[in-house]
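**Q** sequence first, then the predicted structure:
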Amino acid sequence: MHRLDAISWTTVILVCATLGMAPFVPEPHVWEKLKMLVTGTLVKPIDIFDLLFHGLPWLLAALKGVRELSRKG
């Protein structure tokens, strides 16, 4: 968890805004993959990899947020 604390919020937000959302057109890639997951069409290995790759920054942000809240509470 020490490594998670060492990452600044600025870095996390920047990574979420770039890697987590790219490509932006026609819609954010991670959003497209999440919709595919919900509808059951996320079956190709490249799509699963894309979801993990573009979802990782959001997972990092969630873990860092939970860590921050648990340290304050």
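**A** Alright, I've got the coordinates. The shown structure was predicted, so the numbers you read here are calculated from the model rather than taken from an experiment.

**Q** C-alpha only now, for contacts and for neighbours.
**A** Will do.

**Q** determine the longest helix present in this protein.
**A** The longest helix of the chain (DSSP state H) is helix 45-72.

**Q** what's the neighbour count on residue 66?
**A** 12 (other C-alpha atoms under 10 Å).

**Q** for residue 34, see how far away it is.
**A** Computed as C-alpha to C-alpha, to the nearest Å, the residue 66 to residue 34 distance reads 22 Å.

**Q** included below, for side-by-side comparison, is a second structure:
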Amino acid sequence: MFNIDMVYSWQFAPGSEISVTYKDLAEDYETTNREGYGRNFGRVIGRPQNNSLSLKVLYYLDYLQFKKKI
């Protein structure tokens, strides 16, 4: 199994942020791993992979400030 998780977060205002997450998973469920590290790693990387990319935006609204403007 080979797994990569990368996260980038940016706080652009107090209490507000943007997060971008990338995940990659390659797996091989062989029970025998006698070929050595290099061959096993190559075999796992060559298998089908599951990739995902997500974006999350949190924005803080101050209700009291908003109420004063209305």
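**A** Okay, I see it. From a predicted model like this one, the values you see are computed outputs, not experimental measurements.

**Q** and the TM-score between them?
**A** In this superposition the chains share a TM-score of 0.22, using TM-score structural alignment, normalised by the length of the second structure; 30 aligned residues with a C-alpha RMSD of 4.1 Å.

**Q** just the buried residues of the helix ranked longest in the second structure, please?
**A** As assigned by DSSP H, the longest helix anywhere in the second structure is helix 37-46. Within helix 37-46 of the second structure, the residues that qualify as buried are 40, 44-45, counting by 16 or more other C-alpha atoms under 10 Å.

**Q** which residue is nearest the centroid of the first structure?
**A** In the first structure, the C-alpha nearest the mean C-alpha coordinate belongs to residue 58, at 2.4 Å (C-alpha atoms, centre = their mean).

**Q** just the element for the closest residue in space to that residue that isn't next to it in sequence, please.
**A** By the measure of C-alpha to C-alpha, 6 or more residues apart in numbering, the closest residue to residue 58 of the first structure outside its immediate chain neighbours is residue 16, 6.1 Å from it. Using DSSP states H and E, the element containing residue 16 of the first structure is helix 9-18.

**Q** now the element after that helix, going C-ward?
**A** helix 29-39.

**Q** and that next one with helix 45-72, angle?
**A** Interaxial angle of helix 29-39 of the first structure relative to helix 45-72 (axes from the mean of the first three to the mean of the last three C-alpha atoms, to 10 degrees): 100 degrees.
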